[in-house]
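# Quick one: sequence and predicted model below, then my questions.
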Amino acid sequence: MAFTPVLTSEWTKIRTVASTTWTLALVFLITVGFAALFAATFDAAGQEGAFDPTALSFSSMQFGQLAMIVFGVMVVSTEYSTGMIRTSLAAVPHRTHFLLGKMTVATALALAVGLLTSFASFFLTQALLGDSGVGIGGENVLRAVVGAGVYMALIALFCMGAATMLRSSVASISLLIPFFLIVSNLLAGFEATRSVGQYLPSNAGSRIMLVVPDAFGTPEAPYGPWGGLGIMLLWVAAAVIGGLLVLKKRDA
């Protein structure tokens, strides 16, 4: 089967399911809303470490990340919970085409929303910071803003791979949200476990959003922004490959 009809089919599925549309809308609303709140109430004098106005724009990414995790899981697991996976695989028996088509469409949507969110958060936050803000033309600023959008898309893609392996919305969300929001922060927050925590996908990938490496007391990492994004890409590749292997070996 040609790949283009698979993309068209997956696009139709995603845009006609209200829950996925609303979840993407929440990514934007939550991230931008909390970014504006943080910028409006920010007090530079009370902060530890160097001040990075660009990074402040993305201080609410963890909240939007919650919705992006749910989006990535739902794109895959909804078909299993409704039993539609059997119909989908009957229509597209080539399972590699089926999964890659689904991931391609969903990741493109996640990237579009991620970039819209990162640029909106940046410009709104810098406007609220006034003289303390920076312009998009500042050194490494555009890299950080674009990188924030790419980071969100990679979160969604990782969750799609994990959900394909787990095949359950409840199991996937129950594991992924603590993994990204609790385990990663705990391991990175203590010196004894930092050497492990800094190589987890969210901690490594979020480095792309920093212009000042030690902003807000962020611990030093043995890699730079691009190295961190590369580590996250390895995690995402492992999740996608794992999902593909499970899909090809297990019955629907």
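Nice, I can see it.

# From here on, just use CA atoms for contacts and neighbour counts.
Noted.

# Now do the buried residues in the longest helix along the chain.
The residue-count maximum for a helix in the chain (DSSP state H) belongs to helix 95-129. Within helix 95-129, the residues scored as buried using 16 or more other Cα atoms under 10 Å are 95, 97-103, 105-107, 109-129.

# Okay, one more to line up with it:
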Amino acid sequence: MAHVSRVLKSEWTKVRSVRSTLWTLVASVVVTVGLGAMICTLTQSEFSRMSTRSQLTFDPTYTAFAGMSLGQLAMIAFGVLVVSAEYGTGMIRSSLTAVPQRGTFLLCKVLVAGLLVLVVGMVTSFATFFLGQALLGDHGTNIGEPGVLRAVLGGGLYMTLIMLFSLGFTFVMRSPLLAFAILMPWFFLVANILGSVSATKKFAQYLPDQAGGTVMSVVPDSLDRPYGPWGGLLIMVAWTAVALLAGYVVLKKRDA
């Protein structure tokens, strides 16, 4: 237990000593809250001109989280940097020499990064929701309505899972350039395109971000998916578990 506590302290020191990782968290908060606020402001001003169907299926909670599509990119960057910073500097060799139990090494990194992002994600999620509802005015909702608290808590969980997925994926790639080159365009562009094209929509709705995002939805008709909010989050959990397991296998079998 004492050994694990020392590894945890070491991982915490690594995270807070690399400024770029901390700035990605700040960027995630600013982008998610700021873009969500802008979308809510525009929606409030245009609401009366929306179609009847759009008004009936309007989801004020999900609208407040519109900035998550860009804010998640900063969380992805955080997950990549937490791993790649050691590979890029060669520090990974020293880390694995000090902690030869690679499962313990990975677990401690996951715990430190995951708990930090969970706290930041929850703060971001609640701030995004309350500011968004204030800007939506009469078209907003409140935290006591059915499904709303679940959606807000889900926003923080979503940010944590997308970061952990990226962390595991980076252990597989072992290269920040490869990880960024694949993850950023995939989650920013490709997944959204696949989700909007009828030929690929059925496949795309099971991708991690597409499935996980449903947990932030409250109005059932606002998203047409064959699973509910918790089902979508569980799909994302499964993707994250696979990425972390693959990262562990690569970390265990390959030399640093």
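That came through, no problem. The structure presented is a predicted model; accordingly, all values stated were derived computationally and were not measured.

# Would you give the TM-score for this superposition?
After superposition, the two chains reach a TM-score (TM-score structural alignment, normalised by the length of the first structure) of 0.96; 249 aligned residues with a Cα RMSD of 1.1 Å.

# coming back round to it: mean per-residue distance, whichever helix or strand comes after the longest helix of the first structure versus the second structure.
Toward the C-terminus, helix 95-129 of the first structure is succeeded by helix 141-166 as the next helix or strand (DSSP states H and E). With mean Cα distance after the TM-score superposition for the first structure, helix 141-166 of the first structure departs from the second structure by a mean of 0.3 Å once superposed.

# Just tell me the aligned range of the following helix or strand past helix 141-166 of the first structure in the second structure.
Using DSSP H and E, the helix or strand that follows helix 141-166 of the first structure towards the C-terminus is helix 169-178. Residues 176-185 of the second structure are matched to helix 169-178 of the first structure when aligned by TM-score structural alignment.

# circling back to that earlier point, how far apart are the longest helix of the first structure and its match in the second structure?
Looks like 0.7 Å for helix 95-129 of the first structure (mean Cα distance after the TM-score superposition for the first structure).

# and that helix, what does it pack onto?
Contacts defined by 3 or more Cα pairs under 8 Å, 6 or more residues apart in numbering; DSSP states H and E place helix 95-129 of the first structure against helix 3-16, helix 18-40, helix 53-57, helix 61-82, helix 84-91, helix 141-166, helix 225-249.

# could I get those as CSV with distance to residue 134 of the first structure and mean neighbour count?
Below are these laid out as CSV (distance: least, Cα to Cα, whole Å; neighbours: other Cα atoms under 10 Å):
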stretch, distance to residue 134 of the first structure, mean neighbour count
helix 3-16, 36, 15
helix 18-40, 13, 19
helix 53-57, 7, 26
helix 61-82, 19, 23
helix 84-91, 48, 14
helix 141-166, 8, 25
helix 225-249, 19, 18
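
# Quickly note the distance from the aligned residue in the second structure for residue 206 of the first structure to residue 250 of the second structure.
Under the alignment (TM-score structural alignment), residue 206 of the first structure pairs with residue 213 in the second structure. Using Cα to Cα, to the nearest Å, residue 213 of the second structure is found at 29 Å from residue 250 of the second structure.

# And residue 81 of the second structure, by the same measure?
Residue 81 of the second structure is 18 Å from residue 250 of the second structure, by Cα to Cα.

# Now for the counterpart of residue 197 of the first structure in the second structure: which residues touch it?
Aligning on TM-score structural alignment places residue 197 of the first structure opposite residue 204 in the second structure. Shown in contact with residue 204 of the second structure (Cα atoms under 8 Å, 6 or more residues apart in numbering): 191, 194-195, 210.

# Now do residue 211 of the first structure: how many residues are near it, please.
Around residue 211 of the first structure there are 22 other residues, counting by other Cα atoms under 10 Å.

# So it sits against residue 54, correct?
Yes - using Cα atoms under 8 Å, residue 211 of the first structure is in contact with residue 54, at 6.8 Å.

# tell me, what's touching those two both at once?
141, 144.

# What residues does the residue nearest the centre of the second structure make contact with?
Residue closest to the mean C-alpha point of the second structure, counted by Cα atoms, centre = their mean, is residue 159 at 2.7 Å. Contact analysis of residue 159 of the second structure by Cα under 8 Å, 6+ apart lists 72, 75, 117-118, 121.

# sorry, back to before: need the contact partners of the match of helix 169-178 of the first structure.
With contact meaning Cα under 8 Å, 6+ apart, stretch 176-185 of the second structure is reached by 73, 76-77, 80-81, 84, 88, 166, 169-170, 173.

# can you rerun that using 10 Å?
With contacts defined as Cα atoms under 10 Å, 6 or more residues apart in numbering, stretch 176-185 of the second structure is touched by 72-74, 76-77, 79-81, 83-85, 87-88, 165-167, 169-173, 175, 186, 189-191.

# next one: stretch 8-22 of the second structure
Around stretch 8-22 of the second structure, the neighbours that count as contacts under Cα under 10 Å, 6+ apart are 2, 4-7, 26, 74-75, 77-83, 85-86, 95, 104-113, 116.

# What about residue 223 of the second structure, how many residues nearby?
Residue 223 of the second structure has 16 nearby residues by other Cα under 10 Å.

# Pretty sure it sits against residue 217.
Yes - contact between residue 223 of the second structure and residue 217 holds when scored by Cα atoms under 10 Å: they sit 7.5 Å apart.

# Now for the two: what residues contact both?
When contacts are counted by Cα under 10 Å, 6+ apart, residue 223 of the second structure and residue 217 are jointly contacted by 59, 62, 229.

# Now do the same for the first one: its match in the first structure.
The equivalent of residue 59 of the second structure in the first structure is residue 52 (alignment by TM-score structural alignment).

# Against residue 213 of the first structure, how distant is that match?
Residue 52 of the first structure sits 9 Å away from residue 213 of the first structure, going by Cα to Cα.
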